[in-house]
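> Pasting the sequence and the predicted model now:
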Amino acid sequence: MANIIGTISNDTLLGTSSADTINGKAGNDIITAKLGNDTLTGGGGNDKFVYNLGDGIDTITDFGGVGKGTNPTPGVIAEVDTIKFQGSGLTARNLLLTQNGTNLEITFEGVNDTKIVLNNFKLEDLDNLKASGTRPAIANIIFDGQTSIIDSFNVLDANSTETTIGIKNTVTFLNDLANNIIGLNNSDDVINGQGGNDKIDGLSGNDLLRGGTGNDTLIGGLGDDTLIGNADNDSLVGGAGNDSLVGGAGNDTLNGGSGNDFLNVDSSSGNNLLDGGNGNDTLSALGDYYGEVVSGNNTLKGGAGNDFLIADYSTGNNLLDGGDGNDELSVSGDYYSAVVSGNNTLKGGIGDDTLKAIFVTGDNLLDGGAGNDYFWLNIADGNNTLIGGAGNDTLRTGINTGNNLLSGGDGNDSLTASGVEGYRFDNNSGNNTLNGGLGDDTLKVDYSRGANLLNGDDGNDYLSGSGYTYGYGGAYYITTGNNTLNGGSGKDTLNVDYSEGDNLLNGGDGDDYLTASGYEFDEDYEVYYQTLGDNTLNGGVGNDTLSVDYSQGSNLLNGGAGDDALYGVYSTGDNFLNGGDGFYNLLYVAYSSGNNTLAGGASYNDFVIDYSTGNNLVSGSNGIDYFSAIACFGNNTLNGGAGNDYFDISYSSGNNLVNGGDGNDIFNTFGATGKNTLNGGNGDDILTGGSGDDSLTGGAGIDTFAFNSFNQGIDRISDFNATNEIIQVSAVGFGGGLSAGVLQTSQLRIGTSANTSTQRFIYNSTTGALFFDQDGNAGGFAQVEFARLSAGLSLTNENFVVV
């Protein structure tokens, strides 16, 4: 800090980098204060103050102004002082003059750490005048780059009511009255409103209009204009051209007009209206990255053109309307500073729009309108609504906790409300609703923890509420909510694989594929199951495929109308598979371990429970059914119903109950070791016992009881009718020289044992026991009982057929 005092002569005084006090005293002095907040006094004479960019805040105590009017007195001229600004941006265009009480403050727009305060000085006394007659040019301010005095700015008198500026391409400062003033055509005017409620019209040219304090109206007119509202409630109209409108504090209205305009009310907490008009416009109502949020309720309208609308770091309830064109709309915060907490509405309008809401806590509405739109909602806590509208839209939400509604509308849309972002999974806990609408849509709530509703509606849709797993016992991310998936009309795919929830899948009309499956291998290549919930799958109308393969839950599968295929392979729960109406159905639960119930449709059904270990109940219906229970371990019940049915329980080990029902049924138990019960029911049935001691009942009709060998247990035939029913034996399996065809008379014996060497079958009419002896009474082979019939039957050789 230095105290520097001049002489009565013309001194050149140079300050230090500290806060100095410099007094030039009398004479025409040149004072350069340098850095620091300095206090300067020129003293008498025409003093020059040299100020360099960034020199700090300097105060001049006795600055001599040019004064009002264009003809100052010699006495005034003798005391006129000049400030010489040096540095980038220190220009007349950027000059800002603020009357603060009795002092005048000089700053520059966009320039920091640069300010001069003129004590006891009025704005109207500041001016530059060109030379006139014998008077030389005099100036209060010389700007950076100027080597001579020019009339570079004009200041109106405090009481002036002029309605137009007087000089083209110059800088004008109004007074604090309510001015109504216009610029000049074909002139690049700079007009500063200062105080008062001003109306300033720049007319044509590339104008810069500043409202200052007060409720101002700024009109750019033709040209590429810059309008700055500053404080209070301002109205800014850009007009034709590529304009820049800055609102400042207050409730401002900004209209860009035609052209590619920039409209800005950043850091304002007012309720502002921004209308871009025609052109590719940018509309901004931002807080900032460092935590300054804005609280106003702003309305941003893009108008026609490809516009960018942004209201990030806001706590207000904002409306962003893109209008026609391919627009981008954003209401976002960030992880480090602030979130958007208002209830915002984003409307894309016509065009291919992008709508984003990130780090938001409010209940937001995002409506894309017509066009192929993209939506991105992430790290959101509120209950948000996303509407795609017409077009092929992409609606995507990431890490969210709210209950969101996503509606695709017309078009082939992609709707995703999955709990995944980058490498983070299972972070979506809300109960979301996804509506596909018309078109072939994709709806996904993968990795979600919520109870979601997915409606595909019309079209061939893909609906998914699946989890994910990878790697031999590695990481897995399972969906846990109870989801409802409705395919609607069309050929739909509904998928809730790797889910723990109790899900409901409705295929609707069309040929649909429904699945609630999921498995993985551990490090020993053993299967472990990943779908745990009790799911309901309804195929609806159409030829559908329903699958709960590798599921641990007890699932309900309803095929509905149409030819359906229902699967529960390797499932462990107690599943119910209902084929429903249709000409042909396939119900397949091979390798399952639960106690499953399978019910066929009205016509043709294929039932497969091969290699299962549970006790299954399988029921056909009217029609021709095929039952396969090969190599099963459980005690199964198979009901054929009406129709000509085929039952195959070969190589099974359980004690099975098989009811043929009405129709001509065929029973095959080859290699079956359990004690099976076979009931033919009405019709001409063929019943084949297995290796165990089976019970065979032919029922009404002319039945055939078939035996593949004599040493496969003793089968009980409860209702053999000797009048017309047949015992069919295998020539290969029985041996003993049997020949194909009706048994020879000599080969049947009614009694307790054979009494000739040709006799092979012995029927004990007292006990009903039926024996086979390969060599009759030759003694080399003991007779073996292979069946037990009713006692007292009048059997003849005609009751036996060899094949």
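On my side now, so go ahead.
> can we go C-alpha only for contacts and neighbour counts from here?
Fine.
> my guess is residue 76 is in a helix, correct?
Yes - counting by DSSP: H, G, I helix; E, B strand; the rest coil, residue 76 is found in a helix.
> try this one side by side with the last:
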Amino acid sequence: MRIIADWTANMLDFRAVTFVGGNIVIDADGGDDTIYGTDGAEKIYAGYGKDVVNAGGGDDAIVAGGGNDTVDGGEGSDTYLVSGNKAGGWSSFQDYDTYKDSGLAGTDTIKAVGIGNVDIGLAKFDASNGIDAIDGTGATGNVRLLGGWASDSFDFSKVTFAGNNITIDTDGGNDTVVGSAGNDKIYARSGNDTVNGGAGSDLIAGGEGKDTLAGGLDADHFRFDTALSKANNVDTITDFEAGVDHLDLAAAIFGKLGAPGTLAADKFVVGAKAVDANDHIIYNATTGVLSYDADGNGAGAQVAFAQLSAGLALTHNDFLIV
């Protein structure tokens, strides 16, 4: 049975209703709707508009649809289904939603589904929001947990990621991100961001801006792949461990470092400045500043791109050209 509302803003309240039979579908269509489900299992399509959904009891399936929605599966093991991506335009992308599952039992999952890439737009994501898992295995392409241009706050420390195709991508703004316990890929993009990868072997790219980065537990990779700027694009890594973590330097930015792979020993020096023409990566062990000098000890100036702790036993083996 399918219940369909019109395109106006509707209040659909089924809390006092008992549906007889299975395969119940509630379709709110357009409008800024408020939807309350029953104590049983149903599938809810919020449709277009800025909707508020509380599915009630039962193992529900919820499709938020277009618009910045607030969705709550309530009790039971609920599944939030997301398809489409930002590249497909606003008719495909389902916008930035707020997920909060108030149920105390069951496993609640955001699941990406469909052919190609899927963008799961998030207005915010709290560790206490009741979501247990984010599952990318239902999409044939990559899955982005996508923030907007405002300052986002994402905490995935209580969430399990399923599938190796999931990327956290905050887009613009001064964002705060805490990764999951697994091996995360985090792209902070523009803005002065604060990122903690948490447990697992994480890949963290601060992007543009003055970011504060921590890999957390395990061996992490910190990627530098945006144009260098001493004034506007120096990241601070608070927990870099020499011999364990790695600094990934994009060949397109660090053009004098050679082919992809481990940095050659003669291209790295510890000191305040380059000693010869081959010294392109310079670690000042006194200040902790890490710099790139395209012409070594030539006339060109070195450019700082990272702030590490002072006194690290850093070697060329801590760098990868990517």
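Received it, and whenever you're ready, just let me know what you need. All of these numbers come straight from a predicted model, not from anything done at the bench.
> matching residues in structure 2 for stretch 751-771 of structure 1?
Aligning stretch 751-771 of structure 1 against structure 2 (TM-score structural alignment) gives residues 271-291.
> Now do residue 263 of structure 2 against residue 248 of structure 2, distance only.
10 Å (C-alpha to C-alpha, to the nearest Å).
> okay, and the common contacts of those two?
Shared contacts of residue 263 of structure 2 and residue 248, defined by C-alpha atoms under 8 Å, 6 or more residues apart in numbering, are found at 319, 320, 321.
> ok, so of these, who is nearest residue 208 of structure 2?
residue 321 (18.9 Å; C-alpha to C-alpha).
> what residue of structure 1 takes the place of the closest one?
By TM-score structural alignment, residue 321 of structure 2 lines up with residue 802.
> excluding its backbone neighbours, what's nearest its match?
Take residue 802 of structure 1 and drop its neighbours on the chain: the residue closest to it by C-alpha to C-alpha, 6 or more residues apart in numbering is residue 740, 4.6 Å away.
> isn't the one you found right next to residue 731, touching?
Yes - at 6.8 Å, residue 740 of structure 1 and residue 731 qualify as touching, with contact defined as C-alpha atoms under 8 Å.
> which residues does residue 270 of structure 2 contact?
282, 283, 284, 285.
> what's the neighbour count on the residue nearest to it when sequence neighbours are not counted?
Closest residue to residue 270 of structure 2 apart from its sequence neighbours, by C-alpha to C-alpha, 6+ apart: residue 283 at 4.8 Å. Residues lying near residue 283 of structure 2 (other C-alpha atoms under 10 Å) number 28.
> Just confirm residue 300 of structure 2 contacts residue 294, I think it does.
Yes - contact criterion C-alpha under 8 Å: residue 300 of structure 2 and residue 294 qualify, at 7.3 Å.
> The two: which is more packed in?
residue 294 (21 against 10).
> List the contacts of the more buried one.
Each residue near residue 294 of structure 2 by C-alpha under 8 Å, 6+ apart is listed here: 254, 255, 256, 280, 300, 302.
> And the contacts of stretch 296-312 of structure 2?
Stretch 296-312 of structure 2 is contacted by residues 228-230, 233-242, 273-280, 284-294 when judged by C-alpha under 8 Å, 6+ apart.
> which ones among the shared contacts of residue 263 and residue 248 of structure 2 are found in strands?
Members of these lying in strands (criterion: DSSP state E): 319, 320, 321.
> can I get the residues you listed in TSV with distance to residue 217 of structure 2 and neighbour count?
Shown next, in TSV, are these (distance: C-alpha to C-alpha, whole Å; neighbours: other C-alpha atoms under 10 Å):
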residue	distance to residue 217 of structure 2	neighbour count
319	19	24
320	20	22
321	23	21
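> ok, how many other residues are close to the residue nearest to residue 802 of structure 1?
Residue 740 of structure 1: 13 neighbours (other C-alpha under 10 Å).
> Tell me the residue in structure 2 aligned with it.
Per TM-score structural alignment, residue 740 of structure 1 is aligned with residue 260.
> Report the contact partners of that match.
251, 320, 321, 322.
> make it 10 Å
Contacts for residue 260 of structure 2 (C-alpha atoms under 10 Å, 6 or more residues apart in numbering) come out as 248, 249, 250, 251, 320, 321, 322.
> Perfect, I'm done here.
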